[in-house]
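Engineer: return atomic coordinates for the entry below.
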Amino acid sequence: MAEVQIRRYEDDDEEDVKDVFTLGMSEHVPSSCLHVLKLPRTQMLLVCVFCALLASSKSLLLPILAVTLLLAAGRQGVSCMFSSYIQTSLHKDLNNIRQTYLETPNACFWVAESHGQVVGTVACLPAEQVNGCLELKRMSVKPSHRRQGIAKALCLTVTDFARERGYTAVVLYTSIVQTGAQKLYERVGFKKVREFVIPELVARITSFTLIEYRLDLQQSEN
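Structural biologist: Down below sits the predicted model:
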């Protein structure tokens, strides 16, 4: 983590923060598409369509074209799901970082800066669904600056902040396709609490699962 400084967000960081967030979320589209392809019902659908069209048309061209179109439609659906989430986030808390995180009690937003460039972000708010806990949010590090300990340092910044304010635990939510993030959180000491599918239609169809993690601060001190 040489020459990387973690500091509180400043208003001039807004566009850089949005860029880091957008890049971080967009890169999960390919892995999400692979997740969908591995679902048994997806594979069954593709095989059934291929075999039905092959039997009826007696030609390979039509079933291959149909399967290709289904794959393209599936990728577009996943892309739209991520694009919708990105736009919602940009027009919600990321458009009002100061108000949401810096002017709210027991909340904060930090950036990791390297050579004057924002390369990572993390934030926290009092958890809405878990009493007495702080929620870690907006964790992202640019691909060019990963594996340098920045993400771990950002996590620890939040846990230290929570401990100083008397919170008993920190919770966070990440997706099933973010395997790198899961490994990081588990190395820091977070434990998996539950998995659940978000209610959006595309998410239900694709079994896009979120994972809730929790770090009990008293236990982490032992």
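
Engineer: please make it C-alpha for all contacts and neighbour counts, starting now.
Structural biologist: OK.

Engineer: ok, which stretches of the protein are strands?
Structural biologist: Here the chain has its strands, by DSSP state E, at 4-8, 108-114, 117-126, 133-141, 169-175, 191-197, 209-216.

Engineer: save those strands as a markdown table, and put in mean neighbour count and distance to Lys92 too.
Structural biologist: As requested, these are exported to a markdown table (neighbours: other Cα atoms under 10 Å; distance: least, Cα to Cα, whole Å):
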| stretch | mean neighbour count | distance to Lys92 |
| --- | --- | --- |
| strand 4-8 | 17 | 20 |
| strand 108-114 | 21 | 15 |
| strand 117-126 | 24 | 14 |
| strand 133-141 | 23 | 12 |
| strand 169-175 | 21 | 18 |
| strand 191-197 | 14 | 22 |
| strand 209-216 | 19 | 20 |
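
Engineer: and for Leu23, the neighbour number?
Structural biologist: Neighbour count of Leu23, defined by other Cα atoms under 10 Å: 15.

Engineer: oh sorry, the question was meant for Val67
Structural biologist: 18.

Engineer: again with Ser57
Structural biologist: For Ser57, using other Cα under 10 Å, the count is 12.

Engineer: also the one 5 residues further on?
Structural biologist: Applying other Cα under 10 Å, we find 15 other residues in the vicinity of Leu62.

Engineer: one more, for comparison:
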Amino acid sequence: MTDLKSTTCPSVYLRAMASIQIRKYQDEDAEVVKELFTLGMSEHVPSSFTHVLKQPLAQMFLMVTFCALITSSKSFLLPVLAVTLILAAVRQMFNQYIETSLRKDLNDIGGTYLQNKNSCFWVAESDGRVVGTVGCLPAERAPGFLELKRMSVRRSHRGMGIAKALCRTVADFTRERGFPAVILYTSVVQTDAQKLYECMGYTKIREFVLPEVMAKILNFTLFEYRLDLQTDKERD
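Structural biologist: Okay, the predicted model is just below:
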């Protein structure tokens, strides 16, 4: 079990009386981990709407749809409804991602993350309450690296250095097992996450858009970050 004070940058301010510990996931944590993941992902929906409305292709699509419907129907109600449905499709993208994640690795965290020596899942605990999560697995898209996944911190406990402590936990785990780097993926709308990872020494190495038509229209870009590590063998 790791004390936060030993895993956080010295400049991070720790709230008085807050006792934060990082420990390995246990089966009784399952529901709260799912809750934190769902809440964390849902927070990005408003910024996704803003991102969509700034995209030229999306603007053109909305304008053409709006003009076509108002011309044919001669009513503002139908075009407004159509635009609302298009924006609702953005929400559905997030819902689908959340539902898929809950059906896959988050449906059996112990089986997915705790059965292999090169994978693990941790929670951050404050006064007996789980307030943060992170996991890592061998990276599917980048063989030879470990991938940081499912980073989430409860809104009420942000700004305390918990996310940084979780990042360091993954980096230490990866280094101890002799892997040269940690990679992760985040999206264009997750600006706070980008700032966190860059603060922790991660470098953005790739940008790409998913092949789905809607993702291309919305220019929903994903970023790949990598943290290069010095292994114990290299230090020796």
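
Engineer: that older thread, I'd like the strands of structure 1 laid out as TSV, including distance to Ala162 of structure 1.
Structural biologist: Output for those, formatted as TSV (distance: least, Cα to Cα, whole Å):
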stretch	distance to Ala162 of structure 1
strand 4-8	15
strand 108-114	10
strand 117-126	9
strand 133-141	6
strand 169-175	7
strand 191-197	17
strand 209-216	11
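
Engineer: so which of these is nearest Gly74 of structure 1?
Structural biologist: strand 209-216 (16.7 Å; Cα to Cα).

Engineer: equivalent range in structure 2 for the closest one?
Structural biologist: Taking TM-score structural alignment as the measure, structure 2 aligns residues 221-228 with strand 209-216 of structure 1.

Engineer: now swap in stretch 80-98 of structure 1 and tell me
Structural biologist: On structure 2, the counterpart of stretch 80-98 of structure 1 by TM-score structural alignment is residues 92-110.

Engineer: any idea how far that stretch is from the chain center?
Structural biologist: Chain-centre distance of stretch 92-110 of structure 2: 12 Å, with Cα atoms, centre = their mean, to the nearest Å.

Engineer: one more: stretch 19-35 of structure 1?
Structural biologist: 8 Å.

Engineer: and for stretch 154-172 of structure 2?
Structural biologist: 13 Å.

Engineer: if we can go back for a sec, and the contacts of the match of stretch 80-98 of structure 1?
Structural biologist: For stretch 92-110 of structure 2, the surrounding residues in contact (Cα atoms under 8 Å, 6 or more residues apart in numbering) are Tyr25, Gln26, Asp27, Ala30, Lys34, Thr38, Met41, Ser42, Val45, Thr112, Phe121.

Engineer: just the buried members of those?
Structural biologist: The neighbour count (16 or more other Cα atoms under 10 Å) marks Tyr25, Lys34, Thr38, Met41, Val45, Thr112, Phe121 as buried among these.

Engineer: biggest helix in structure 1, by residue count?
Structural biologist: Secondary structure assigned by DSSP state H gives helix 61-90 as the longest helix of structure 1.

Engineer: and the angle from it to strand 133-141?
Structural biologist: Relative orientation of helix 61-90 of structure 1 versus strand 133-141 (axes from the mean of the first three to the mean of the last three Cα atoms, to 10 degrees): 120 degrees.

Engineer: which one is Ala215 of structure 2 nearest to, not counting chain neighbours?
Structural biologist: Nearest non-adjacent residue to Ala215 of structure 2, counting by Cα to Cα, 6 or more residues apart in numbering: Val209, 6.7 Å away.
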